[in-house]
Every structure is written in C-alpha cells, then in structure tokens.
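Q: sequence below, structure please.
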Amino acid sequence: MKKIILLSILCLGIGSAFAQETYNSSGKAGKARYKENAEQKGFDPHRLIFGGGLGLGFGTYTNIYVAPSVGYRLTDNFAAGISLGYNYLNIKDYYTSYNANTGAQKSMNLSQSIYSASIWTRYTIIENILLQAELEMNNVGDYQTSGSKFDKDGWAIPDVHRVTIPSLLLGGGYRQPLGNGSYLFMMAMYDVLQNISSNTRDFQGQKVSLSPYAGGIFLRVGFAIGI
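A: As a prediction, this is how the structure comes out:
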C-alpha cells in the first residue's frame, strides 16, 4: 500500500483556500475587508473562505484529485474550516496475479477511489508564511487482509473491503499573492498518525500503512481566489 501514497506527492493537492485578504497593486497583503466595519458583531460574510482545486497525475501512477473547501476567518491570522475530497488512483503493474485455469502469471494494475472529509485550522505567523493542522478521515480499500477472488477469466484479484482511517496532517508553507485577492500556495504536510496500529497491516513480511500520506512528506500546491 506504500506505493499508493507516493502518487499523492505528484498530485496538485488542494488544501483549503484562505483567500479573504485583499492585496494592493504591489502584491502585498492589505487590510482584510471585514475590518472596514470594525463595529459589526456576530457573523460577517466577508470573513468566509471558499476554495477548491483539481489535482491530476498521469503515467505509471494515474491520479485525479478534487477537494472543495469552505472556512471562516476568526481573526486576522487564524482561520478554520472543512474540506471534502475525492481521489481516483490507478497504479500500473502493482501486483502479480495467477490464473487458476492455466497457472500463468501476469502483472495487474491496482485502482481504487479514496474519499475524505477533514477539519482544518490555519495560522499566519508572518506575512505569507503559514502553519496548518488538519484532521482527516479517509475511506480507503484495504488490500492487505482481504484475500483474493477470481474474475471471469480465472485471474486472481483482491477481494477488497473498505475501511476508514484517520490522518492528522501537520505542516506549513508559503503563499505568493498575485493581486486582486488571488495567490499561489505550496504546503508541506506530514501525517503523524500513519504508523498507529489501526492504520497499519502486515503484508508480505513487512508492515505497511493504509494512510494515503504514508512514507514521507506530502506536498500541496494550488491556486486560490478571494471574494
């Protein structure tokens, strides 16, 4: 399953967009719009944060990743929100299958859909430098303990069942203002829960993680537009 998460590094992750600041003509952050009405109390629609993105990767790893998000700026530097994600993953020649009728062997692709929902918080420590924590629940296919079944031609294929596992992504990054409330961003995240016992399986003599982010740093690169 470790092979699965390597593709996550290639894809354009979306991360939640935090695009409610305005930018002047020099591209530097200006005063947030909601501060123009400092006496307003309660819910302020100017503090809402909308985002979304599309990640694509093709080749040995084929990946299509979509994750819209919405949040709210609680202070000038602190925001929180939720995100939903869908990730279609296909890895060429992931495992070796055998034919129950002929005894032949061949390499087979692994493909699955991963669904996720998360709660995130983000803090701007200095201009355009960000810290983020995101608790995410991932619904993935468990290939390590499911056994096998046979297709109509007699080839052994995994008899997959789905499990839901948690990820806690911690990290930070940088945003580059483009003007008019839009910017590019890059973040590096690490799943600190990837090796807990409920997230791991024994497979072919080694312990592997079912986390979509297992094995290293996960990079998110994207684009956001404010309103």
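Q: from here on, contacts and neighbour counts on C-alpha atoms
A: Noted.
Q: how far away is residue 173 from residue 72?
A: Distance, residue 173 to residue 72, using Cα to Cα, to the nearest Å: 19 Å.
Q: give me the more crowded residue out of those two.
A: residue 72 (21 against 18; other Cα atoms under 10 Å).
Q: contact partners for residue 120?
A: 16, 80, 81, 82, 83, 132, 133, 134, 135 (Cα atoms under 8 Å, 6 or more residues apart in numbering).
Q: just residue 94 next, same as before
A: 107, 108, 109, 110.
Q: one more: residue 77?
A: 123, 124, 125.
Q: same thing but 10 Å
A: For residue 77, the contact set (Cα atoms under 10 Å, 6 or more residues apart in numbering) comprises 122, 123, 124, 125, 126, 127, 130.
Q: select, from these, the two members most distant in space.
A: Greatest spatial distance in the contacts of residue 77: 122 and 127, 13.2 Å, computed using Cα to Cα.
Q: residue 165 against residue 117, yeah?
A: No: using Cα atoms under 10 Å, residue 165 is not in contact with residue 117, being 11.0 Å away.
Q: re earlier: just the buried residues of the contacts of residue 77.
A: 122, 123, 124, 130 (16 or more other Cα atoms under 10 Å).
Q: and residue 8, which helix or strand is it part of?
A: Secondary-structure assignment from DSSP states H and E places residue 8 in helix 2-10.
Q: which helices and strands does that helix pack with?
A: strand 54-57, strand 61-66, strand 78-98, strand 105-126, strand 206-209, strand 218-225 (3 or more Cα pairs under 10 Å, 6 or more residues apart in numbering; DSSP states H and E).
Q: of those, which stretch is the most buried?
A: With neighbours defined as mean count of other Cα atoms under 10 Å, the helices and strands packed on helix 2-10 peak in mean count at strand 218-225, which reaches a mean of 22.
Q: buried set for stretch 195-214?
A: 195, 199, 200, 201, 208, 209, 210, 211, 212, 213, 214.
Q: of those residues, which pair is most distant in space?
A: Greatest spacing in the buried residues of stretch 195-214, by Cα to Cα: 201 and 213 (15.1 Å).
Q: just checking the distance from stretch 107-118 to the centre of its chain.
A: Put simply, stretch 107-118 sits 13 Å off its chain's centre (Cα atoms, centre = their mean, to the nearest Å).
Q: stretch 52-71 too?
A: 8 Å.
Q: here's the other one to compare against:
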Amino acid sequence: MKRFFLLTLTFIGLASALVRAQTDEYYKKDTLRTDPNRRTTAPLPEPDSRPVHPEGTMPMSERLRLGGSFGLGFGTVTNVNLSPMAGLQITERLVGGVGVTYMWFRSRLFNYNSHYYGGRTFLMYSILPMINLQAEYEALNVEFVNPIESRYERTWLGSPMLGASYSQPLGGKYTRGVHMTLLYNLNYNNQRNPYDIRDNISPYSSPFVFRVTFL
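A: Just a heads-up that it's a prediction; the model follows:
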C-alpha cells in the first residue's frame, strides 16, 4: 500500500511538470513577431526594369532582325548557297523581311560551272510560341541549256511559296532564333526549259524546299 502511494505521487509530479512545460511553451514570447530581421517567406523578386513599349511603338533597334541561311553540298555537283536576310518585327506575332540569294553550282563530270542569283521577300506569323506560318516570294536568275544552238541562256524564275517553320530561341539582340522551315513551291511544275518542257530548270530538286534560317 505504501509503495502504491509513492508511485501515485511520483506519477502526479511528472504529469504536473509536463503540463507546466507545455503551458510555458504555449505562452512563450513570439520571436517571429518581435524580430523584424527574421524572414518567414522568400524575398519578392526584383521588378523588371526593362522598358515596356506599347505595340507598334518599339524603337527600330528592338524591332530589327538580322541573319540568313546557308548551305553547302559536295560530291559530283558542288553547291554553295548563301542568303543573308533582314527582317522587321511588324507586330508581336508578325515578322516581315527581305533577303538576297546567291547559288554556285559546279559539276566536274559535265565540266559545268554556273551562278544563280536573286532575292526574296517573306512574312512569318507566329501561331504558337514555336510554330510559325510562312509565305515567301523568291525570284532567281538561273541558267539553262538551249539544245538547238548548244549554248547556255539565262532567265528569271518566280517562286511563290507557302509553308511553316519550327523555331528555337537564341536570345540574340538581332538574331532571335533558328527556324527549321519547310516550304512548297506553288510554281515548281511551270519552271520548264522553253526548248524542252521535260526539263525543269528550278534550282531545287522538288517543289518542297527545306531551309534552316537564323533570324
């Protein structure tokens, strides 16, 4: 009986100490409220200091785009294609521009060496962040064979093209991204040798034209 009484007193003492400790913790002074230098949340991001321009009022230096495309082909026929371009951000989604094109062909097999040159104008409209629709008109001065007189002649070919491109941003000031573009030449089947309609004199091997353009 005496031992039970001592165990009861011990249990009551421990319980009282535990309750008192919890009470002291509950009423402890809130250091989060009294310490002004202690942060409970992450700091807010710094505001964007870059100037915001209403659409259509951006300065020319921010609307200008510079770049172009190029290609190299080696083998039986050597093909070099250079096309510098300049564009202008017309609206937030629409870019328009112009470019010049130079092509050099050389065939060792047929002892043939020729230069094509011309220019193009284009419009590129963004329908999604990385997907664009594109319309283009290209005019090229090309060389072809006159089989009647056994000599080469030159003529201009006009190529209206429609297609789309997939873009990846580059972050440059004037070269904003790289664009993988696939176009369809609407006039391809009409670009024939006037002396032999079986001979297509377009510099492209099919009506589909693929380009990688930096702009």
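Q: so after superposing, what's the score?
A: The TM-score (TM-score structural alignment, normalised by the length of the second structure) is 0.66; 164 aligned residues with a Cα RMSD of 2.6 Å.
Q: using CSV, lay out the buried residues of stretch 195-214 of the first structure together with distance to residue 146 of the first structure and secondary structure.
A: Putting those into CSV (distance: Cα to Cα, whole Å; DSSP: H, G, I helix; E, B strand; the rest coil) gives the following:
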residue, distance to residue 146 of the first structure, secondary structure
195, 20, coil
199, 15, helix
200, 14, strand
201, 11, strand
208, 14, strand
209, 15, strand
210, 13, coil
211, 17, coil
212, 18, coil
213, 21, coil
214, 20, coil
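Q: nearest to residue 169 of the first structure among those?
A: Using Cα to Cα, those come closest to residue 169 of the first structure at residue 213, 8.8 Å.
Q: translate residue 51 of the first structure into the numbering of the second structure.
A: Correspondence of residue 51 of the first structure to the second structure, assessed by TM-score structural alignment: residue 67.
Q: quick one: that match and residue 88 touch, right?
A: No: using Cα under 10 Å, residue 67 of the second structure is not in contact with residue 88, being 11.6 Å away.
Q: so residue 146 of the first structure is in contact with residue 160, correct?
A: Yes: taking Cα under 10 Å as the definition, residue 146 of the first structure is a contact partner of residue 160 at 5.4 Å.
Q: neighbour-wise, which of these two wins?
A: Remark: of residue 146 of the first structure and residue 160, residue 160 carries more neighbours, 17 against 13, as counted by other Cα under 10 Å.
Q: measure the more buried one to residue 140 of the first structure for me?
A: Residue 160 of the first structure is 10 Å from residue 140 of the first structure, by Cα to Cα.
Q: now residue 162 of the first structure
A: 6 Å.
Q: more crowded one of these two?
A: Between residue 162 of the first structure and residue 140, residue 140 has the larger neighbour count (other Cα under 10 Å), namely 21 against 12.
Q: which position in the second structure aligns with the more buried one?
A: Match for residue 140 of the first structure (TM-score structural alignment): residue 142.
Q: which helix in the second structure runs the most residues?
A: For the second structure, the helix reaching the highest residue count under DSSP state H is reported as helix 2-26.
Q: show the contacting residues for residue 63 of the first structure.
A: Contacts of residue 63 of the first structure by Cα under 10 Å, 6+ apart are 7-8, 10-12, 55-57, 87-91, 111, 113.
Q: now, which of the contacts of residue 94 of the first structure sits nearest residue 65 of the first structure?
A: The nearest one, if we look at those relative to residue 65 of the first structure and count by Cα to Cα, is residue 110, at 16.6 Å.
Q: grab the nearest non-local neighbour of the closest one.
A: residue 91 (5.2 Å; Cα to Cα, 6 or more residues apart in numbering).
Q: quick check: the one you found touching residue 8?
A: No: using Cα under 10 Å, residue 91 of the first structure is not in contact with residue 8; the gap is 11.8 Å.
Q: quickly list what's touching both of the two.
A: 61, 63.
Q: across to the second structure, which of the contacts of residue 120 of the first structure hold up?
A: Checked against the second structure using both residues aligned by TM-score structural alignment, their matches' Cα atoms under 8 Å, the contacts of residue 120 of the first structure keep these contacts: 80, 81, 82, 132, 133, 134, 135.
Q: for the residues you listed, give me JSON lines that also has distance to residue 42 of the first structure.
A: Listed next are those as JSON lines, based on distance: Cα to Cα, whole Å:
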{"residue": "80", "distance to residue 42 of the first structure": "16"}
{"residue": "81", "distance to residue 42 of the first structure": "17"}
{"residue": "82", "distance to residue 42 of the first structure": "20"}
{"residue": "132", "distance to residue 42 of the first structure": "25"}
{"residue": "133", "distance to residue 42 of the first structure": "25"}
{"residue": "134", "distance to residue 42 of the first structure": "25"}
{"residue": "135", "distance to residue 42 of the first structure": "26"}
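Q: quick check, nearest of those residues to residue 65 of the first structure?
A: Nearest to residue 65 of the first structure, judged by Cα to Cα, of these is residue 82 at 16.5 Å.
Q: skipping adjacent residues, who's closest to the aligned partner of the closest one in the second structure in space?
A: Aligned by TM-score structural alignment, residue 82 of the first structure pairs with residue 98 of the second structure. Residue nearest to residue 98 of the second structure in three dimensions, not counting chain neighbours: residue 121, with 4.3 Å by Cα to Cα, 6+ apart.
Q: which ones are touching the one you found?
A: Residue 121 of the second structure neighbours (Cα under 10 Å, 6+ apart): 85-87, 96-100, 135-139, 160.
Q: got it, and residue 160 of the first structure?
A: 112, 140, 141, 142, 143, 144, 145, 146, 147, 148, 149.
Q: residue 132 of the first structure now?
A: Applying Cα under 10 Å, 6+ apart, the residues near residue 132 of the first structure are 15, 78-80, 120-124, 169-173, 187-189.
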